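[1] What shape does this take:
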Amino acid sequence: MNPTPEDLSTLYPENHISTVITSYGTGHNDPPTGEALLVDTRSLRNPPDDPAVRERMLHSNGLNPEVRRYVMNTPGATTIVTRNAEKALLLLANTEQWADKPLQRVDIHVLCGGGRHRSVAIAEEIAVHLRAAGIGCEVEHRHIDRPILPH
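    Okay, here's the model as predicted:
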């Protein structure tokens, strides 16, 4: 039986951070460490690789609504978001089954090549889903201000 948002909100009050989502780019060679759900967004369209939007989106990032819409309109993006938000909810709801003591939080690491567009947009969307379920959530963007990487 899947827990309802009400069930989870009594276990994890909104002011309690139960999930930390970190976006990053694999091309920077300093990924976050620790145990985490790993979300790979490299299968999604990358705005700087698309000549139709490259100039408009090149110097922006996944916090920009236009970039976020572009990434989320890629086939498979919604599935990546919902599937990983559901995994986090299940881990939080069933922690007694997984360990001797309940988890204090679930970390999610969201990756793409450069850490500016796809990983940022997907991390933010996962956070929206978790917050809607009453989960306190923090999002960190490790490489959002780094330069665009060459191919």
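[2] hey, let's count contacts and neighbours off CA atoms from now on
    Noted.
[3] Name all residues that make contact with residue 39.
    Residues in contact with residue 39 (Cα atoms under 8 Å, 6 or more residues apart in numbering) are 80, 84, 108, 109, 110, 111.
[4] what helix or strand is the fourth one on?
    Under DSSP states H and E, the secondary-structure element containing residue 109 is strand 106-112.
[5] In that strand, which of the residues would be classed as buried?
    Across strand 106-112, burial judged by 16 or more other Cα atoms under 10 Å covers 106, 107, 108, 109, 110, 111, 112.
[6] pretty sure the first one is in contact with residue 22, am I right?
    No - under the contact definition of Cα atoms under 8 Å, residue 106 does not touch residue 22, with a separation of 11.2 Å.
[7] And the contacts of residue 39, which is closest to residue 132?
    Of all these, residue 132 sits closest to residue 84, with 14.2 Å by Cα to Cα.
[8] Kindly provide the distance from the closest one to residue 151.
    28 Å (Cα to Cα, to the nearest Å).
[9] got the contact list for the residue nearest the centre of the chain?
    For the chain, the residue nearest the mean C-alpha position is residue 123 (2.2 Å; Cα atoms, centre = their mean). Neighbouring residues of residue 123 by Cα under 8 Å, 6+ apart: 21, 22, 23, 110, 139.
[10] Show me the two of those that sit farthest apart.
    Going by Cα to Cα, the pair spanning these furthest: 110 and 139, at 10.3 Å.
[11] Let's see this one next, to set against the first:
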Amino acid sequence: MFEGEWPEATPAGRYGLVVDPFEPITLVKVVIRSFGYLHGVPRDVAIVPTQLVIDVRELFRDPHMRPEFRELTGRDDVIRANVLDQPGAIEFIRAQAAAIATLVPGMSARQPNPLVVNVAVGCAGGRHRSVVIAEALAVLLHQQGIGSDVRHLDIRRPVVQR
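    Now for the predicted structure:
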């Protein structure tokens, strides 16, 4: 379902990464931010009106628990596979993408100018699960003709020692 569709990314700020956007087809753009709760809720999530916050800390096994995965991120194929192969992961991501898609018509009906639907995906450190899920959501939204930007706010932070 996700083979060959992962976009490129560029560094943003000290700790962030911006994934190259999928071309928007709708009047409403979705901005998906991944972050780690252990770094605190980012200003981008706390201040910007966010229509959907997805907390995956307790939903899926944390790749960080495997020492060989700690320095990797959700941009690495082995981490993507680790997260997406967990029971219920694909169904969960599809359901969240469907929920996001339902926000788009309502937002575009409210105002004539292009609008933004803000979505935040948080895991513990912001390097593994939230990254994979944020990018998978963008892929599914793109398949539905909904443009999105993905911003990984904590992906380049040092690994959290727990």
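[12] Any idea what the TM-score is?
    In this superposition the chains share a TM-score of 0.79, using TM-score structural alignment, normalised by the length of the first structure; 134 aligned residues with a Cα RMSD of 2.2 Å.
[13] Need the contacts of residue 39 of the first structure in JSON lines (columns: distance to residue 96 of the first structure).
    Output for the contacts of residue 39 of the first structure, formatted as JSON lines (distance: Cα to Cα, whole Å):
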{"residue": "80", "distance to residue 96 of the first structure": "26"}
{"residue": "84", "distance to residue 96 of the first structure": "20"}
{"residue": "108", "distance to residue 96 of the first structure": "19"}
{"residue": "109", "distance to residue 96 of the first structure": "23"}
{"residue": "110", "distance to residue 96 of the first structure": "25"}
{"residue": "111", "distance to residue 96 of the first structure": "29"}
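[14] Tell me the one of those residues nearest residue 16 of the first structure?
    residue 108 (16.4 Å).
[15] Where in the second structure does the lengthiest helix in the first structure align, residue-wise?
    Ranked by residue count and defined by DSSP state H, the top helix of the first structure is helix 77-93. Counting by TM-score structural alignment, helix 77-93 of the first structure pairs with residues 89-105 of the second structure.
[16] likewise stretch 119-127 of the first structure?
    Counting by TM-score structural alignment, stretch 119-127 of the first structure falls onto residues 130-138 of the second structure.
[17] Mean distance of the matching stretch to its aligned residues in the first structure, please.
    Aligned to the first structure and superposed, stretch 130-138 of the second structure gives a mean residue distance of 0.4 Å (mean Cα distance after the TM-score superposition for the first structure).
[18] correct me, but residue 135 of the first structure touches residue 11?
    No - the criterion here is Cα under 8 Å, and residue 135 of the first structure misses it with residue 11 at 9.2 Å.
[19] okay, these two: which has more neighbours?
    Of the pair residue 135 of the first structure and residue 11, residue 135 is the one with more neighbours under other Cα atoms under 10 Å, namely 27 against 15.
[20] would you say residue 20 of the first structure is within a helix?
    No - counting by DSSP: H, G, I helix; E, B strand; the rest coil, residue 20 of the first structure is located in no helix; its state is strand.
[21] what does it align to in the second structure?
    In the second structure, residue 20 of the first structure lines up with residue 31, judged by TM-score structural alignment.
[22] show me the contacts for its match.
    By Cα under 8 Å, 6+ apart, residue 31 of the second structure lies in contact with 116, 117, 118, 119, 148, 149, 150, 151.
[23] Then residue 114 of the second structure?
    Residue 114 of the second structure touches 27, 28, 29, 108, counting by Cα under 8 Å, 6+ apart.
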